[in-house]
Each structure stands twice: as structure tokens, then as C-alpha cells.
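1. One predicted model, sequence on top.
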Amino acid sequence: MSTHVKDVSDIPAQDRQSQPGLQADMDPHPIAYDLVGGDGHFEPYKAAGKLSGKKALITGGDSGIGRSVAFLFAKEGVDGLTIFYHPSEEKDAADTKRDIEKESKCKVITFALDIGNVNEIKKGIDTHVKAFGHIDILVNNAAEQHVVENIVDIPEDQVERTFKTNIFGQIFTTKYAVPHMKEGSSIINTTSVTAYRGSAKLIDYSSTKGSIVAFTRSLSQQLAPKIRVNGVAPGPIWTPLIPASFSPEQMSDFGKKVPMKRAGQPSEVATCYVFLAGPDSSYMTGQVLHPNGGEVING
């Protein structure tokens, strides 16, 4: 029996997880590769071979949005995929690799690293290139967030860590990936709705996401016309970052304030990455897509 959108609209109370969160422990499990049909039920994603033969690297590709992007890329024909993941998410990474290789012809490599460590980034990219030769699609997706009620209480080491993970990681992954990217390749950076409207309790996180928008626009100008660079700014999406960041009370209301009146599923965001990675977006660079449940933003 297929899942109806109403079945995932209400998030039950559950224990708060430690950062960066595990998809395997979430209730309900995020939906990775089904999309909402006309009757409100989630139906299998229908691929069209848009990324046939491509090689992709996804940071934070073990769970949440990254996991769904990995699934849809494989369904669209990506046949060589490297997933960067945090060492604490080994189970999620193993599950993702197993499921993708079971459902497609895609070869998956998983690589554990600290995305804030440049030397580890270099090793991860070297591992990908040794296996697959080059990178056609780079998805900078790894991130962390920490709720702090008042700026006077924000820890200095938390701010430094959040910037290293969220924006430094994107810059340095891109730096070492670009030499292995050919003309026609695509870079996709995950930012957030908070980059545009702010978030009172996520000061450092929102600041990094604003930086990613500027990074995306600037890099697109530098690399055009050979490599396209775009971004995706999700709204309230049900990913492991949510139970790892918010209290059970806050989670019960998650996503209810947007016009769609519910949190989005990773699969509903991942289609943006397929579009930006493939030929349908050949005349787009320096742009950001906004799958956010109907929030109207400017910028």
C-alpha cells in the first residue's frame, strides 16, 4: 500500500538525536525516491535517462536530501557515484550504498571524512578520481546546524565548526574537484530558505547559508561558460538534521507554518538537483531553486 501525503504530515514525538542525526532512527523515515501523485499518494519516481553515464560526487549523500539525490541520480543513469559522509553515519551510508546498487547499475563508493578537514577532502576526491576518472556532477550538500536561543550564549567553537562544515567544506571540495571536471559539468550547492529570511535561533547556520548563495553566484561567473554552478534552497524538509537540532515539541510543529502546511520530503527536493545536473537546465547558472512549501522570498 502506497504512502499518502497525509501519512507523513504529522511528525510524532521522538527522542532528540545527536548531530548530525541518523536517518535509520527517524519516525517516519524520510521518503527518498517517491513523488506525490495526483491523488496525494507517493508514487515511484519515473526516470528518463537524463544523466546516463555520468559520474557524480555528493557530500552528505548518506541521508536526507543527499540520499534522495543519490537515488534519483542513479535512477537517471549515473553509473559512478561517490558519497562523502560523517563517520558517525556509517549505517546510513552502508544502507544507501546497498539500496542504490540493488535498484540500479550504479557503482557506489562511500568515503568517511570530516568535511571541514581539507586533507580529508583531498583524499576523498582522489579516491573518486582513481575509481571513476573524473567528476561530471558535484553536489555540495553536507551541513550541520545547532539551535541557540540567544547570541550571547553561542559557543565560539560551534560557530567555527558550523562555518568549517557548511561553507569552508563547499569551497575546498569545489577547489579540489574542479580540476577533474570537464566542460559541460555541473556544480550544485545546497543553501537554505534561512539564507533569505533568516532564523532567530540558527544565527551561525543561516549566516553560512547566505555565504553559500554568494559563493554560488560568484563561482558561476568564474567558471562560465564551461561549468554551470547553481544552488537549491530547501525549506522545512524532513531530514536527520531536524531531530538532531530540535526538541520533540518543536518537531511536532515542524513544517506546519508554510502554505503547504507540512514538511517536505527529501524526494520532493531531489528533483531540483536532477534538473540542475542535466541538460534541461543548460542555460542556467548562478541561480537558486526554492523548494520550500510556498514561502515567498526575495533575493
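-> Received, thanks.

2. C-alpha only now, for contacts and for neighbours.
-> OK.

3. First-to-last residue distance for stretch 163-174?
-> Stretch 163-174 has an end-to-end distance of 16 Å (criterion: Cα to Cα, to the nearest Å).

4. Run through who's touching it.
-> Residues from elsewhere that reach stretch 163-174, judged by Cα atoms under 8 Å, 6 or more residues apart in numbering: 115-118, 121-122, 125, 138, 140-144, 189, 204-205, 208-209, 211-212, 215.

5. Out of the residues you listed, which end up buried?
-> In the contacts of stretch 163-174, burial by neighbour count holds for 115-116, 118, 121, 125, 138, 140-144, 189, 204-205, 208-209, 211-212, 215, counting by 16 or more other Cα atoms under 10 Å.

6. so what does the host helix or strand of residue 72 touch, helix or strand wise?
-> Secondary-structure element containing residue 72, defined by DSSP states H and E: helix 64-75. Helix 64-75 makes packing contacts with strand 55-59, helix 90-103, helix 266-277 when contacts are defined by 3 or more Cα pairs under 8 Å, 6 or more residues apart in numbering; DSSP states H and E.

7. Please compare the first structure with the one that follows:
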Amino acid sequence: MVARVGRVKEDGLPGHESKLEPKPDWEPHYSGSGRLAGKVALITGADSGIGRAVAALFAREGADIAIIYLCEHDDAAKTAEIVAAEGRKSLVLAGDVGDPKFCEQAIKKTVKSLGRLDILVNNAGEQHPDPEIEDITDKQLQRTFQTNIFSMFYLSQAARPHLKKGSAIINCTSGELQRV
């Protein structure tokens, strides 16, 4: 953590879900119906939160999962265990989705290892909020757009040649409301 003018600035993003208390509730509460049997999904940010929940649910429905994450190896390993417990295969890839070369490699490795790509879930995201807009640095703004916006383009562009009729690209976004 880095202190700034009486405020604390988060420095170690995105963070480890394994360290959260209480733990997020991601477990599916229903029996799968096989709706995604034989499909392969690549999910960014699948090491925790919404990404982990999507990976668990897609695996329960029969999909094999490529788990893309930045650097939380313990969290990604837990997601891989969850996928395996559903009887599905997983591929775990660490890297920066804001890097177009990593995005291209992740798609290629997914297709090579899992045989195809049917669903791309652009879920990874980060934010570097600051109470005062004047305090947001160029670096904070660029990093946020690199991860949250550019990655959707890079991954979709790399995935497109592998997607067939009936495939899907799902883009997740979020926003933070602030009072003025």
C-alpha cells in the first residue's frame, strides 16, 4: 500500500480471493443439464469472483474451461480444482490480457490444448479509483483501459477465426457510482 495525502492507494491489484473474509459464494446450487457439453470456454479473470462462478457453472453444464488470470496462482489453481470436480478439463494461463501478444497466445493455446473455442467470456477488469478525479494519473487511466477495454478487442480479434456458428462472446463490464 502506498499512502497519498491522507488516503490509502491500493497497489497490489487485482488481489487474492483466497485472502478474503468472508469467502465469496460461488458454488452452483443446482444440477447441470449438459447444455454446454462438448463446448470450450475461455474466461478471463476466472481465478476469482464472477469469473470463478462462471467457470464453475459452465463446467457444471459440461464445458471445458481455459482459466485466464494475471498472477493469483493459488486462486487459479482453486478454480481448476472446481472445474475438475465437475468432471471437466481446464487449462490455466497466467498473463496480462492488456497485452495483445498474450491474448493471441492464450487463444492459440486454448484451441491446441482443449481442441476448440466456443465461448469467450471477457470478464477480467480492474479499476484504480481515486476520491478526486484530479488525482487519477495517466498510468491509472491507461492501465484501466488496457485491461477493461483493449483486452476485449484483443481477445475477440484473436478468437474470431476459431468461433463457429452458435459461438458466443460475452463482455462483462462494471462501473462505480460516485457522488459529487
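-> Noted; the coordinates are in hand. Keep in mind the model is a prediction, meaning the values are calculated, not measured.

8. do you know how far the residue nearest in space to the middle of the second structure is from residue 102 of the second structure?
-> Using Cα atoms, centre = their mean, the residue of the second structure that lies closest to the mean C-alpha position is residue 45, 1.7 Å off. Using Cα to Cα, we find residue 45 of the second structure at a distance of 14 Å from residue 102 of the second structure.

9. what's the answer for residue 127 of the second structure, then?
-> Distance, residue 127 of the second structure to residue 102 of the second structure, using Cα to Cα: 21 Å.

10. whereabouts in the second structure does the helix or strand containing residue 137 of the first structure align?
-> Following DSSP H and E, one finds residue 137 of the first structure within strand 135-140. Residues 117-122 of the second structure are where strand 135-140 of the first structure aligns, with TM-score structural alignment as the criterion.

11. Please apply the same query to stretch 112-122 of the first structure.
-> Mapped onto the second structure using TM-score structural alignment, stretch 112-122 of the first structure covers residues 94-104.

12. What does residue 164 of the second structure correspond to in the first structure?
-> Using TM-score structural alignment to pair residues, one finds that residue 164 of the second structure aligns to residue 182 in the first structure.

13. what's the nearest residue to that match if we skip its chain neighbours?
-> Counting by Cα to Cα, 6 or more residues apart in numbering, residue 136 is the residue found nearest to residue 182 of the first structure once chain neighbours are left out, at 6.9 Å.

14. pretty sure that neighbour contacts residue 186?
-> Yes. Assessed by Cα atoms under 8 Å, residue 136 of the first structure is found in contact with residue 186 at 6.4 Å.

15. before we move on, back to that, packed most tightly, which of the helices and strands packed on helix 64-75 of the first structure would that be?
-> Among these, strand 55-59 has the highest mean neighbour count (mean count of other Cα atoms under 10 Å), at a mean of 27.

16. Please enumerate the helices of the first structure.
-> 64-75, 90-103, 118-132, 156-163, 169-177, 194-197, 203-223, 248-252, 266-277 (DSSP state H).

17. Let's have those helices in a markdown table, adding distance to residue 35 of the first structure.
-> Formatted as a markdown table, the entries for those read as follows, by distance: least, Cα to Cα, whole Å:
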| stretch | distance to residue 35 of the first structure |
| --- | --- |
| helix 64-75 | 11 |
| helix 90-103 | 17 |
| helix 118-132 | 30 |
| helix 156-163 | 31 |
| helix 169-177 | 28 |
| helix 194-197 | 25 |
| helix 203-223 | 26 |
| helix 248-252 | 23 |
| helix 266-277 | 6 |
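
18. out of these, nearest to residue 34 of the first structure?
-> Closest to residue 34 of the first structure of the helices of the first structure is helix 266-277 (Cα to Cα; 6.2 Å).

19. Please tell me which residues of the second structure that closest one aligns onto.
-> Helix 266-277 of the first structure corresponds to no residue of the second structure when matched by TM-score structural alignment.

20. Now find how far off-centre that helix is within its chain.
-> 9 Å (Cα atoms, centre = their mean, to the nearest Å).

21. Now do that helix against helix 64-75, angle only.
-> Angle between the axes of helix 266-277 of the first structure and helix 64-75 is 60 degrees (criterion: axes from the mean of the first three to the mean of the last three Cα atoms, to 10 degrees).

22. Helix 266-277 of the first structure versus strand 55-59: what angle between them?
-> Helix 266-277 of the first structure and strand 55-59 meet at an angle of 130 degrees, taking the same axes, to 10 degrees as the criterion.

23. quick revisit: ends of the match of stretch 112-122 of the first structure, what's the gap?
-> Using Cα to Cα, the end-to-end distance of stretch 94-104 of the second structure comes out at 13 Å.

24. do stretch 82-101 of the second structure as well
-> Here stretch 82-101 of the second structure reaches across 28 Å from its first residue to its last, counting by Cα to Cα.

25. so what corresponds to residue 133 of the second structure in the first structure?
-> Using TM-score structural alignment to pair residues, one finds that residue 133 of the second structure aligns to residue 151 in the first structure.

26. How about that match: what's its closest non-neighbour residue?
-> Excluding its sequence neighbours, the residue lying closest to residue 151 of the first structure (Cα to Cα, 6+ apart) is residue 203, at 7.5 Å.

27. Residue 249 of the first structure versus the one you found, what's the distance?
-> Spatial separation of residue 203 of the first structure from residue 249 of the first structure under the definition Cα to Cα is 21 Å.

28. What of residue 75 of the first structure?
-> According to Cα to Cα, residue 75 of the first structure and residue 249 of the first structure sit 37 Å apart.
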